[in-house]
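Novice: This is a predicted model, with the sequence first.
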Amino acid sequence: MDKFSKEIRSKIMRAIKSKDTKEEVLLAKALWNSGLRYRKNNRSVYGTPDITFKKYKIAIFVDGEFFHGYDWEVAKKKIQTNREFWITKIERNIARDKNVNNYLISNGWKVIRFWSKFIKKNLNDCILVIKKEIDETKKLKQISCPKN
């Protein structure tokens, strides 16, 4: 049973943004403040990652728990209203996320996905993960392209 009326729940769901969510902005600002420069919602990269470091071929996605199916087998059972619509939609999102990951990885990209809740609770850990990937990519480029 939903604790909100149909009208209120509908209003809440309509207000959820697809980009520039609080967690995306939080992560982006923390990256910027740590000296890292990136592009947001870069449509030239397949899947339109939330944050990209094109130079290093790193794509970062911030996934909302509801729309991207966090703990899906448990969460699926909790959907009370419009089940057919939501289950189909979320399973389609999960499949799309996998396809985007596979495509980017097969084209030499490193894909990092964070759950929104994880960013809220562990922002510094997220920054460290991203910095580590950038550092590893820099090292690989130096090894593969030695300067004369």
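Specialist: Cool, got the structure.
Novice: switch to C-alpha atoms for all contacts and neighbour counts from now on
Specialist: Noted.
Novice: the strands in the chain, which residues?
Specialist: Counting by DSSP state E, the chain has strands at residues 39-40, 51-53, 58-63, 110-115.
Novice: out of those strands, deepest packed?
Specialist: Of the strands of the chain, the one with the most neighbours on average (mean count of other CA atoms under 10 Å) is strand 58-63, at a mean of 23.
Novice: From the contact counts, what lies against that strand?
Specialist: Contacting strand 58-63 under the criterion 3 or more CA pairs under 8 Å, 6 or more residues apart in numbering; DSSP states H and E are the following elements: strand 51-53, strand 110-115.
Novice: ok, structure two:
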Amino acid sequence: MLANRSKNTQPELAVRKILHAGGLRYRVNMRPIPLLRRTADVVFTRARVAVFIDGCFWHSCPEHSSRPKSNSDYWGPKLRGNVERDRQTDRALESAGWLVLRFWEHESEVEVAEAIALAVRAQHSSSLDASGVKD
């Protein structure tokens, strides 16, 4: 399991490259809430958007997940725990005012980057509207 990357995976790098080329700036592998031990893959601090690009195996993708046949007593609870932790993370971030975006590693990086850019710009403009300041 040491060879499995937890950050800077190919899907993350591809999405980040598109976002950066589109003029968006972000933080990488950051805790949106410092006291919460959860690290988002891409974080837009001003817009309060946390992006997770989940691996199909580790987060039990409905399309591509597979259940290991060997050592299933270990893997079953492990994978279910990952999914439950994802939901807890979503709830904690949303209750703190963050927009949580989750994507699967198999999704088109162009479509993922477009969805992220739209959400960040919408969040940014709504925060400006709320403060009474316009660009």
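Specialist: Nice, thanks for sending it over. What you are looking at is a predicted structure, and each value in this text was computed from that prediction instead of being measured.
Novice: Superposing both, give me the TM-score.
Specialist: Scored by TM-score structural alignment, normalised by the length of the second structure, the superposition of the two chains gives a TM-score of 0.88; 130 aligned residues with a CA RMSD of 1.8 Å.
Novice: would JSON lines of the strands of the first structure with distance to Val74 of the first structure be doable?
Specialist: Output for the strands of the first structure, formatted as JSON lines (distance: least, CA to CA, whole Å):
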{"stretch": "strand 39-40", "distance to Val74 of the first structure": "32"}
{"stretch": "strand 51-53", "distance to Val74 of the first structure": "29"}
{"stretch": "strand 58-63", "distance to Val74 of the first structure": "17"}
{"stretch": "strand 110-115", "distance to Val74 of the first structure": "16"}
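Novice: between the helices and strands packed on strand 58-63 of the first structure, which one is nearest to Lys6 of the first structure?
Specialist: Shortest separation from Lys6 of the first structure across these is recorded for strand 110-115, at 26.9 Å, computed as CA to CA.
Novice: so where is the closest one in the second structure?
Specialist: Residues 99-104 of the second structure are where strand 110-115 of the first structure aligns, taking TM-score structural alignment as the criterion.
Novice: ok now that stretch, how far from the chain's centre?
Specialist: For stretch 99-104 of the second structure, the gap between its own C-alpha mean and the chain's C-alpha mean amounts to 5 Å (CA atoms, centre = their mean, to the nearest Å).
Novice: what does it rub up against?
Specialist: Defining contact as CA atoms under 8 Å, 6 or more residues apart in numbering, one finds that stretch 99-104 of the second structure is touched by 48-56, 61, 90, 93-94, 112, 116.
Novice: Stretch 17-26 of the first structure too?
Specialist: For stretch 17-26 of the first structure, the surrounding residues in contact (CA under 8 Å, 6+ apart) are Asn41, Asp50, Val62, Ser116, Ile119, Lys120.
Novice: how about the third one, what's its match in the second structure?
Specialist: Going back to what we said before, that points to Val62 of the first structure. With TM-score structural alignment as the criterion, Val62 of the first structure lines up with Ile53 in the second structure.
Novice: What residues does its match make contact with?
Specialist: With contacts defined as CA under 8 Å, 6+ apart, the neighbours of Ile53 of the second structure are Pro11, Glu12, Asp41, Arg102, Phe103, Trp104, Glu105.
Novice: Closest to the centroid, which residue in the second structure?
Specialist: Residue closest to the average C-alpha location in the second structure (CA atoms, centre = their mean): Phe52, at 1.0 Å.
Novice: Pretty sure that one sits against Phe44.
Specialist: No - contact between Phe52 of the second structure and Phe44 fails when scored by CA atoms under 8 Å: they sit 11.9 Å apart.
Novice: Now do Ser125 of the second structure against Pro11 of the second structure, distance only.
Specialist: In this structure, Ser125 of the second structure and Pro11 of the second structure are 28 Å apart, going by CA to CA, to the nearest Å.
Novice: I would like the residues contacting the longest helix seen in the first structure, please.
Specialist: Among the elements of the first structure assigned as helix by DSSP state H, the one spanning the most residues is helix 83-106. Under the criterion CA under 8 Å, 6+ apart, residues Tyr46, Gly47, Phe66, Phe67, His68, Gly69, Lys76, Ile79, Lys110, Val111 lie in contact with helix 83-106 of the first structure.
Novice: Since that was my last question, I'll sign off now.
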